[in-house]
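Peer 1: Show me how the following folds:
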Amino acid sequence: MNGPEIHVEFAPELHLFVPRARPTGATRTVTDGVSTLGHVVESLGVPLTEVGALLVDGREVPRGHVPTGGESVSVRPVERPQRVPGAPLRFLLDVHLGTLARRLRLLGVDTAYESTDLGDPALAAVSAAEKRVLLSRDRGLLRRRELWAGAYVYSTRPDDQLREVLDRFRPELRPWTRCTACNGLLEETTKEQVADQLKGGTQRSYDVFAQCRGCGRAYWRGAHHEQLEAIVERALTESGQER
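Peer 2: Here you go, the predicted model:
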């Protein structure tokens, strides 16, 4: 397509999405006089979930702005902490983020996740129907128009992924209140009520239990508790939240 050019410069945080840009994050692209600036930015590789303010010749414009030749565009990243208006903050994770899902649930964050691949259309539909922020490393999924809200997960390491999500959205943390298996709420229970889930050693060694209201799974401070406690303490410290 031939047409008037615009100059587009991306913030450093967005450089990974635009490999064709110069090391400074700058590139040139043509306009057709019809496409919105949001469409142009997305066509260059950046999901709009990652785009904050758009500046044209130094003034902020909406994504619906139609650029004309000669304009200079600056694309800023999403501001942090990111506010998601209109609904309680809760998440939906794609099939590749199972460890992150379990850690968010461990911290008491409302997190929907299925270990089977629902497919992009179904995930986007759930995001819209339940007003959940979809977290994914799939750029194509994050470009689906029916999404209610979304965010790209930049890291591949669960520790860094968790830190990234907590830093970006600052959700309220309520550790040990959700089932890591199904996201249901936990409640205190007695050893007798969950006896059918306990082996002999557990029966003898532990007296304090919780049970998921949804799936019925039993919880106690078992062999992995210290490792989980470390994850919780680190998240609380880094987010500035107290127990």
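Peer 1: Only C-alpha atoms from now on, for both contacts and neighbour counts.
Peer 2: Fine.
Peer 1: Show me what the lengthiest helix in the chain is packed against.
Peer 2: Assignment by DSSP state H gives helix 225-239 as the longest helix of the chain. When contacts are defined as 3 or more Cα pairs under 8 Å, 6 or more residues apart in numbering; DSSP states H and E, helix 225-239 packs onto helix 158-169.
Peer 1: Buried residues, the helix it packs on. List them.
Peer 2: Using 16 or more other Cα atoms under 10 Å as the test for burial, helix 158-169 gives Gln161, Leu162, Arg163, Val165, Leu166, Asp167, Arg168, Phe169.
Peer 1: Find the helix or strand that the one residue sitting closest to the centre of the chain is a member of.
Peer 2: With distances taken as Cα atoms, centre = their mean, Leu135 lies nearest the centre of the chain, 3.3 Å away. Using DSSP states H and E, Leu135 falls within strand 133-136.
Peer 1: Is whatever residue is furthest in space from the centre of the chain in a helix, a strand, or coil?
Peer 2: Centroid-distance maximum for the chain: Arg204 at 40.5 Å, with Cα atoms, centre = their mean. With DSSP: H, G, I helix; E, B strand; the rest coil as the basis, Arg204 sits in helix.
Peer 1: hang on, the earlier thing: quick one: the residue nearest to the centre of the chain from Ser155, how far?
Peer 2: 12 Å (Cα to Cα, to the nearest Å).
Peer 1: do Arg105 as well
Peer 2: From Arg105 to Ser155 the distance is 19 Å (Cα to Cα).
Peer 1: one more to line up against the first:
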Amino acid sequence: MSATEIHVEVAPGLRLFVPPARRAGATVLGTDGVSTLGHVIESLGVPLTEVGALVVDGREVPASHIPKAGETVRVRAVERPQRVPGAPLRFLLDVHLGTLARRLRLLGVDTAYESTDIGDAALAARSAAEKRVMLSRDRGLLRRRELWAGAFVYSTRPDDQLADVLDRFAPDLRPWTRCTACNGLLRSATKEEVADRLEGGTRRTYDVFAQCTECARAYWKGAHHEQLEAIVARALAGRSQGPAEV
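Peer 2: Alright, predicted model coming up:
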């Protein structure tokens, strides 16, 4: 079958996925006349999780559209805040995003995290089974068809990662309500209830505690509390003023 040439213009924010030689303006792609536009876009390097509208010659089309010769395709980025229909907003993070997972939990966002490398297939299956948005920097993982939903994490810096996720998905924030270790919900606890989990200095110094209802870990306003308060404050400020600057 002869190749069908189309012109593809990728939104500036998505060009980092495209080979350098194809990043400037529109690029000409040859297709086989039977592959979907979604497949063509992914073959260019752009995960469909990052694609918003696909506009062909001025009209929006689905990813299942079969490109025709001479068509001009504009690939737009996902609109923000991105709405994920069909289930409460929850996340699943891969083994490389542990700090981001803890910070999302600190803010009260339901965040599952795999601390070991269980493989892309298992992660995608969990995303589908639990209806969680998969957050990852692994493009191959985000291309798996069994994923329920996914998003690429653009930065390697936890501060920027958190700001980007909050800006993109605008999750409800309920700081200090989740265990940063296991994602369980926290409850108020007396010193007596958590005494067996405290060292002597902590028992003498602190009186206000919380405890995870799942793993029983105890929490109090310790030496790192000011750093955590700063993360929470910046996230809440970003919610009221625009994109978070963590």
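Peer 1: TM-score, when you put one on top of the other?
Peer 2: Once superposed, the chains reach a TM-score of 0.97 (TM-score structural alignment, normalised by the length of the first structure), with 241 aligned residues with a Cα RMSD of 1.2 Å.
Peer 1: Beyond the strand holding Leu135 of the first structure, next helix or strand please.
Peer 2: Following the chain from strand 133-136 of the first structure toward its C-terminal end, the next helix or strand by DSSP H and E is helix 139-142.
Peer 1: Can you give me the buried ones in that next one?
Peer 2: If you call a residue buried by 16+ other Cα under 10 Å, then helix 139-142 of the first structure has these buried ones: Arg139, Leu141, Leu142.
Peer 1: Then stretch 116-135 of the first structure?
Peer 2: Neighbour-count burial for stretch 116-135 of the first structure flags Leu123, Ala124, Val126, Ser127, Ala128, Lys131, Arg132, Val133, Leu134, Leu135 (criterion: 16+ other Cα under 10 Å).
Peer 1: the strands in the first structure, which residues?
Peer 2: Remark: strands assigned in the first structure by DSSP state E are 5-10, 26-30, 51-56, 59-61, 72-77, 91-93, 111-113, 133-136, 149-152, 186-189, 209-212, 218-219.
Peer 1: what's the closest of those to Val40 of the first structure?
Peer 2: Of all the strands of the first structure, strand 26-30 sits nearest to Val40 of the first structure, with 8.4 Å by Cα to Cα.
Peer 1: how distant is stretch 25-39 of the first structure from the center of its chain?
Peer 2: 27 Å (Cα atoms, centre = their mean, to the nearest Å).
Peer 1: hmm, who's touching that stretch?
Peer 2: Stretch 25-39 of the first structure is contacted by residues 1-12, 14-15, 18, 20-21, 48, 63-69 when judged by Cα atoms under 8 Å, 6 or more residues apart in numbering.
Peer 1: Buried subset of those residues, written for ChimeraX?
Peer 2: The buried residues among those can be selected in ChimeraX (16+ other Cα under 10 Å) with this line:
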select :5,6,7,8,9,10,14,15,18,21,48,63,65,66,67,68
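Peer 1: Can you state the mean residue-to-residue distance of the longest helix of the first structure versus the second structure?
Peer 2: Helix 225-239 of the first structure, aligned to the second structure and superposed, deviates on average by 0.3 Å (mean Cα distance after the TM-score superposition for the first structure).
Peer 1: what range in the second structure matches that helix?
Peer 2: The alignment of helix 225-239 of the first structure onto the second structure (TM-score structural alignment) spans residues 225-239.
Peer 1: next one: the matching stretch to chain centre, how far?
Peer 2: Computed by Cα atoms, centre = their mean, the chain-centroid distance of stretch 225-239 of the second structure equals 19 Å.
Peer 1: Same question for stretch 141-149 of the second structure.
Peer 2: Relative to its chain's centre, stretch 141-149 of the second structure lies at 13 Å (Cα atoms, centre = their mean).
Peer 1: quick one on the thing from earlier: looking at Arg105 and Ser155 of the first structure now, which is surrounded by more residues?
Peer 2: Using other Cα atoms under 10 Å, the more surrounded residue of Arg105 of the first structure and Ser155 is Arg105, with 26 against 13.
Peer 1: close enough to count as contact, Arg168 of the second structure and Arg80?
Peer 2: Yes. At 5.2 Å, Arg168 of the second structure counts as touching Arg80 under the criterion of Cα atoms under 8 Å.
Peer 1: Using TSV, lay out the buried residues of stretch 116-135 of the first structure together with distance to Gly216 of the first structure.
Peer 2: What follows is these, written out as TSV (distance: Cα to Cα, whole Å):
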residue	distance to Gly216 of the first structure
Leu123	26
Ala124	29
Val126	24
Ser127	26
Ala128	28
Lys131	26
Arg132	24
Val133	27
Leu134	27
Leu135	27
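Peer 1: Distance to Gly119 of the first structure for the strands of the first structure - can I get that in JSON lines?
Peer 2: Conversion of the strands of the first structure to JSON lines gives the following (distance: least, Cα to Cα, whole Å):
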{"stretch": "strand 5-10", "distance to Gly119 of the first structure": "30"}
{"stretch": "strand 26-30", "distance to Gly119 of the first structure": "32"}
{"stretch": "strand 51-56", "distance to Gly119 of the first structure": "24"}
{"stretch": "strand 59-61", "distance to Gly119 of the first structure": "34"}
{"stretch": "strand 72-77", "distance to Gly119 of the first structure": "28"}
{"stretch": "strand 91-93", "distance to Gly119 of the first structure": "12"}
{"stretch": "strand 111-113", "distance to Gly119 of the first structure": "12"}
{"stretch": "strand 133-136", "distance to Gly119 of the first structure": "12"}
{"stretch": "strand 149-152", "distance to Gly119 of the first structure": "16"}
{"stretch": "strand 186-189", "distance to Gly119 of the first structure": "29"}
{"stretch": "strand 209-212", "distance to Gly119 of the first structure": "28"}
{"stretch": "strand 218-219", "distance to Gly119 of the first structure": "31"}
